[in-house]
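> Dropping a prediction and its sequence here:
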Amino acid sequence: MPLTGQLKEGFWEGSSPSRQRFASMLSKLIDSMPVEGEERKAARLEVHPSTLSCYRHARRMPLPHQIRKLYSDVIRHTPTGVVPVKLEDLLELRDIAAATRVATLAPVSAVPDEPAAEDPSTAVLPGKRKDGDRRSDRHSGESTPAGKTADVMVAHQAAGRRQDVLNLISATVSTAAPRQVAETIRELCRRQQPGLAEALLANGRKRSHADVMRLALALMAAGLTDYAETAMRASLMTDTA
């Protein structure tokens, strides 16, 4: 199992042990890239150098398709064809780290380009509209129940109200249909909140197999194939546990 190994120092203080193990393993793969220097590595990965630094320090995690792209790039330019980590181990450890995200939510210092926070008491769970709200879902996400839920979730996290975030995630998972959960995940991604999106996804690890498949299909329909894969992989891990 890829859970063994000693943790290094220098990780983000809000990261979990599993997230740190993932970052350590990912760093080994990054170090094997066929270019030198963090800026050149970041350019090859098509991310900002600060994002690459976040990967190394367990503050952020790349999506599965980014990991596969990195792995393919390394193995293609390695004469022996041998890389320091296994792709399957890296993806599995990412799933484990994402599943523990709920327990390690930390407040953010700033939320870029976000609308003003509304009163948390006015939050609308996905699938439930307020009386008199007849605006079309074709407009911006802020006008939909999923968009409103995402706004309140982001506002709670920005204010450091961790328990309110967890309560809203739990309420969303327990009351919303899989399609509506997928819409909320999409809205969180639109707001550049992948940590909250993953927390919402991981909170439903006890979903039935049928609900997991419905959620995966809804996520794929929303263009979130990486999240769909994560949902299915997590379900398989639970079934075999």
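Yep, that arrived.

> Going by C-alpha atoms from here, please, whenever you check contacts or count neighbours.
OK.

> hang on, isn't Pro34 packed against Pro79?
No: using C-alpha atoms under 8 Å, Pro34 makes no contact with Pro79, being 10.8 Å away.

> quick one, which of these two is more surrounded?
More crowded of Pro34 and Pro79, by other C-alpha atoms under 10 Å: Pro34, with 15 against 8.

> Return the residues in contact with the more buried one.
When contacts are counted by C-alpha atoms under 8 Å, 6 or more residues apart in numbering, Pro34 touches 74, 77-78.

> Now intersect those with the strands, please.
Nothing among the contacts of Pro34 maps onto strands, per DSSP state E.

> quick one: the residue minimising distance to the centre of the chain from Ile169, how far?
Nearest to the mean C-alpha position of the chain, counting by C-alpha atoms, centre = their mean, stands Glu198 at 3.4 Å. The gap separating Glu198 from Ile169 is 11 Å, by C-alpha to C-alpha, to the nearest Å.

> one step back: excluding chain neighbours, give the residue nearest to the residue nearest to the centre of the chain in space.
Using C-alpha to C-alpha, 6 or more residues apart in numbering and skipping the chain neighbours, the partner closest in space to Glu198 is Ala98 (6.1 Å).

> Can you tell me the SS state at that neighbour?
Look at Ala98: counting by DSSP: H, G, I helix; E, B strand; the rest coil, its state is helix.

> Pretty sure it sits against Leu196.
No: with contact defined as C-alpha under 8 Å, Ala98 and Leu196 do not form a contacting pair (10.2 Å).

> Just the helices from the chain, written as ranges.
Ranges of helices within the chain are 17-31, 38-45, 49-56, 64-76, 87-99, 145-158, 162-175, 178-190, 194-202, 209-221, 225-240, based on DSSP state H.

> also this one, for the comparison:
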Amino acid sequence: MAALGHVRETYWEGCGADRRKYVKRFRGLVRAIPTRKQEARARHLNVPVSTLSNYWSGRRVPRAKALSAMYQALCRSLAKDEMPVSLCELEQLRSSAAKVSRDVKAASNVSSRMPLAGPETPALLSVPGSGAVPAPRPAADLRNVPSGIVGQTLEALNQAQAAGNRRGVLGISWSASKAMTTEELCATVSALDEGGSVDLAEAVLLGGRERSQADSMRLALALIAAGQTSYAELVMRSALPPELL
């Protein structure tokens, strides 16, 4: 978000032509709200500001139900002829934009926005079934809480991100992805997504991109059942050979 409450007009680097076309119209809808502050716009649409920011940049495309809810929220305060785009048109554009594959290198986006950890980076963290990886601090040791691996992983990831420890983020994501069950991975991704931490959710999923195609399909199906279809697409596409993408 830019200074003085304004928002950047740039698009997420992974946006293709279809997604940009949708985002342009979606931004027109958001601009119909009589304020230029994204926080106020988010409140008007009943979504977290981090979620709106992801929609605004094109990093994420809302599900049809979420888009309809935002549209209806705006309809309650604007006359029909004041709406800059119809829901039908927006949904058609959204449908095309949602088909655009997520970048399987999305985990690297975490790295690009966070500096390398310095010499003060704490030692190592181990999780069940994996080797040692960097962690934000020794207290976040998943070995001691096998029944609470989801909560501990969330805490460790958030601490690493807050500390600017990209090695910690990527290492914890890789290690936790190897140690977690399908259900635990779904719970972790859902919690991160709800909190607006899309980068971390993608990092957790892509941390296990070496998983077998059968395991990837099981995880994708579980994500679909949990309503996380965009993340299911990410898992499936990351499992495909490059020549099929």
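Right, received. Where do you want to start? Because the structure is a prediction, the values reported are computed rather than measured.

> before we move on, the earlier item: which residue of structure 2 sits opposite the residue nearest to the centre of structure 1 in the alignment?
Matched by TM-score structural alignment, Glu198 of structure 1 corresponds to Glu202 in structure 2.

> Let me know whether that match touches Ser108 as I believe.
No: contact criterion C-alpha under 8 Å: Glu202 of structure 2 and Ser108 do not qualify, at 9.7 Å.

> Who are the contact partners of the residue nearest to Ser126 of structure 2 when sequence neighbours are not counted?
Nearest residue to Ser126 of structure 2, sequence neighbours excluded (C-alpha to C-alpha, 6+ apart): Ala132, at 4.7 Å. Ala132 of structure 2 sits next to 124-126 when contact means C-alpha under 8 Å, 6+ apart.

> redo that, cut-off 10 Å
Neighbouring residues of Ala132 of structure 2 by C-alpha atoms under 10 Å, 6 or more residues apart in numbering: 123-126, 171-172, 175.

> quick one: it and Gly171 of structure 2, what's the gap?
With the distance defined as C-alpha to C-alpha, Ala132 of structure 2 ends up 9 Å from Gly171 of structure 2.

> shared neighbours, the two?
Residues touching both Ala132 of structure 2 and Gly171 (C-alpha under 10 Å, 6+ apart) are 124-126.

> Considering these, which possesses the most neighbours?
Leu125 (24 neighbours).

> Quick check, that one in contact with Leu142.
Yes: between Leu125 of structure 2 and Leu142 there is a contact under C-alpha atoms under 10 Å: 7.6 Å.

> and the counterpart of Lys21 of structure 2 in structure 1, how many neighbours does it have?
The equivalent of Lys21 of structure 2 in structure 1 is Met25 (alignment by TM-score structural alignment). By other C-alpha under 10 Å, 20 other residues sit near Met25 of structure 1.

> need the contact list for Met25 of structure 1.
Residues counted as contacts of Met25 of structure 1 (C-alpha under 10 Å, 6+ apart) are 2, 5, 19, 56, 84-86, 89-90, 93.

> If you map the residues you listed onto structure 2, which are still there?
Cross-checking the contacts of Met25 of structure 1 against structure 2 gives 19, 86, 89-90 as conserved contacts, using both residues aligned by TM-score structural alignment, their matches' C-alpha atoms under 10 Å.

> Return the residue of structure 1 aligned against Thr188 of structure 2.
Aligning on TM-score structural alignment places Thr188 of structure 2 opposite Thr184 in structure 1.

> circling back to that earlier point, measure the residue nearest to Ser126 of structure 2 to Pro115 of structure 2 for me?
Note on Ala132 of structure 2: its distance to Pro115 of structure 2, by C-alpha to C-alpha, is 21 Å.

> likewise Arg41 of structure 2?
Distance of Arg41 of structure 2 to Pro115 of structure 2, given as C-alpha to C-alpha: 30 Å.

> Next up, the contacts around the match of Glu198 of structure 1.
102-110, 173, 189, 192-193, 231, 234-235.

> at 8 Å what do you get?
Shown in contact with Glu202 of structure 2 (C-alpha under 8 Å, 6+ apart): 106-107, 189, 231, 234.

> Now the two most distant members of the residues you listed.
Farthest pair in the contacts of Glu202 of structure 2 (C-alpha to C-alpha) is Ala106 and Val189. Separation: 14.4 Å.

> okay, these two: which has more neighbours?
Higher neighbour count among Ala106 of structure 2 and Val189: Val189, with 25 against 18, using other C-alpha under 10 Å.

> Surely the more buried one is in contact with Val204?
Yes: the criterion here is C-alpha under 8 Å, and Val189 of structure 2 meets it with Val204 at 7.4 Å.

> And Val173 of structure 1, how far from Ala155 of structure 1?
19 Å.

> From the neighbour counts alone, determine which of these two ranks first.
Shown here are Val173 of structure 1 and Ala155; by other C-alpha under 10 Å, Ala155 has more neighbours (24 against 21).

> Roughly how far does the counterpart of the more buried one in structure 2 sit from Ala214 of structure 2?
Residue pairing (TM-score structural alignment): Ala155 of structure 1 is matched to Gln159 of structure 2. Distance, Gln159 of structure 2 to Ala214 of structure 2, by C-alpha to C-alpha: 32 Å.

> One more: Leu200 of structure 2?
Here the criterion is C-alpha to C-alpha. By it, Leu200 of structure 2 lies 24 Å from Ala214 of structure 2.

> ditto for Gly16 of structure 2
Gly16 of structure 2 is 29 Å from Ala214 of structure 2, by C-alpha to C-alpha.

> Give me the more crowded residue out of these two.
A side-by-side neighbour count of Gly16 of structure 2 and Ala214, using other C-alpha under 10 Å, places Gly16 first with 14 against 10.

> centre of the chain versus stretch 220-229 of structure 2, how much separation?
14 Å (C-alpha atoms, centre = their mean, to the nearest Å).

> That stretch spans what distance, first to last residue?
One end of stretch 220-229 of structure 2 sits 8 Å from the other (C-alpha to C-alpha).

> Thr104 of structure 1 touches Ser18, doesn't it?
No: Thr104 of structure 1 is not in contact with Ser18 according to C-alpha under 8 Å; the separation is 10.9 Å.
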